[in-house]
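Q: this one's structure only:
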């Protein structure tokens, strides 16, 4: 796991981890909009961290979203995420990054309960988006 320096977490009670997956070049506002909508769906919990696969750990849109939320960005190897059981595996994710799940697995990598299953952002003009996220309360 890698945690980006300079990020701060606001931990005041039970919090959540938001797993994020994205295609290359996804804008921060698309990631942030999706994350904020998923957090609202989960009841507005405190965010402990954003988490993703290590190959996306330098993706500018994801890094900027973590910074805007003021939380660390944790990254995990695809092999570690592939070992996490998830309800919605994806062949597309497996082909792209070597794990059948990025968002749900990254949210659940610490164990716990999935509060919001994988959601996909809406792209420009209402088309398919380039980001996914899921929200879990760590165990």
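A: That came through, no problem. Values in this document were obtained by computation on a predicted structure and should not be read as measured data. Numbering: from 1, shown residues only.
Q: make it CA atoms for all contacts and neighbour counts henceforth
A: Fine.
Q: elements contacting the lengthiest helix in the chain?
A: In the chain, taking DSSP state H as the definition, the longest helix is helix 28-41. For helix 28-41, the elements it packs on are helix 60-69, strand 113-122, strand 128-137, judged by 3 or more C-alpha pairs under 8 Å, 6 or more residues apart in numbering; DSSP states H and E.
Q: Which stretch among these is buried most, on average?
A: Per residue and on average, the most neighbours among these fall to strand 128-137, with a mean of 24 (mean count of other C-alpha atoms under 10 Å).
Q: Show me what it is in contact with.
A: In this structure, residues lying in contact with strand 128-137 by C-alpha atoms under 8 Å, 6 or more residues apart in numbering are 14-23, 26, 30-31, 34-35, 38-39, 42, 103-104, 107-108, 112-123.
Q: ok, and here's another one to check against it:
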């Protein structure tokens, strides 16, 4: 299973998400996206742009609370900006790893494309 974790500001557009996610998938060389999960902060999962992006690609959408994400160990450097804004120092990496389940590994650590942070995990 491939999980794409994303972090973004409120109101992120479907086009901005698509550009960032496709750039990250291309960089990671990931193919065969059937059964892919889009994982993020619960507040972002409730937003129209995020929901539309997941629906267009027929990906399952998983949202996690800030507390759940904060409890997930990640290899990347913590973000003080994210911690102050949403209560967790990692959104994209933590969401990808949580949704991918026990034993998950990052295929692509967090990358920022056009203000959207993307990380990819394999479960």
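A: Good, I have the coordinates. Here the structure is a predicted model, which is why all the values come from computation and not from measurement.
Q: Quick one: the helices and strands packed on helix 28-41 of the first structure as JSON lines, columns for distance to residue 52 of the first structure too.
A: Converted to JSON lines, these look like this (distance: least, C-alpha to C-alpha, whole Å):
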{"stretch": "helix 60-69", "distance to residue 52 of the first structure": "9"}
{"stretch": "strand 113-122", "distance to residue 52 of the first structure": "13"}
{"stretch": "strand 128-137", "distance to residue 52 of the first structure": "9"}
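Q: For residue 75 of the first structure, find the nearest of the ones you listed.
A: helix 60-69 (10.9 Å; C-alpha to C-alpha).
Q: Measure the mean distance from the closest one to the second structure post-superposition.
A: Its matched residues in the second structure lie on average 1.4 Å from helix 60-69 of the first structure after superposition (mean C-alpha distance after the TM-score superposition for the first structure).
Q: okay, and that helix goes to which residues in the second structure?
A: Structural correspondence for helix 60-69 of the first structure: residues 48-57 of the second structure, per TM-score structural alignment.
Q: Distance from the chain centre to that stretch, please.
A: Computed by C-alpha atoms, centre = their mean, to the nearest Å, the chain-centroid distance of stretch 48-57 of the second structure equals 13 Å.
Q: Same question for stretch 26-33 of the first structure.
A: Its chain's average C-alpha position is 12 Å from that of stretch 26-33 of the first structure, according to C-alpha atoms, centre = their mean.
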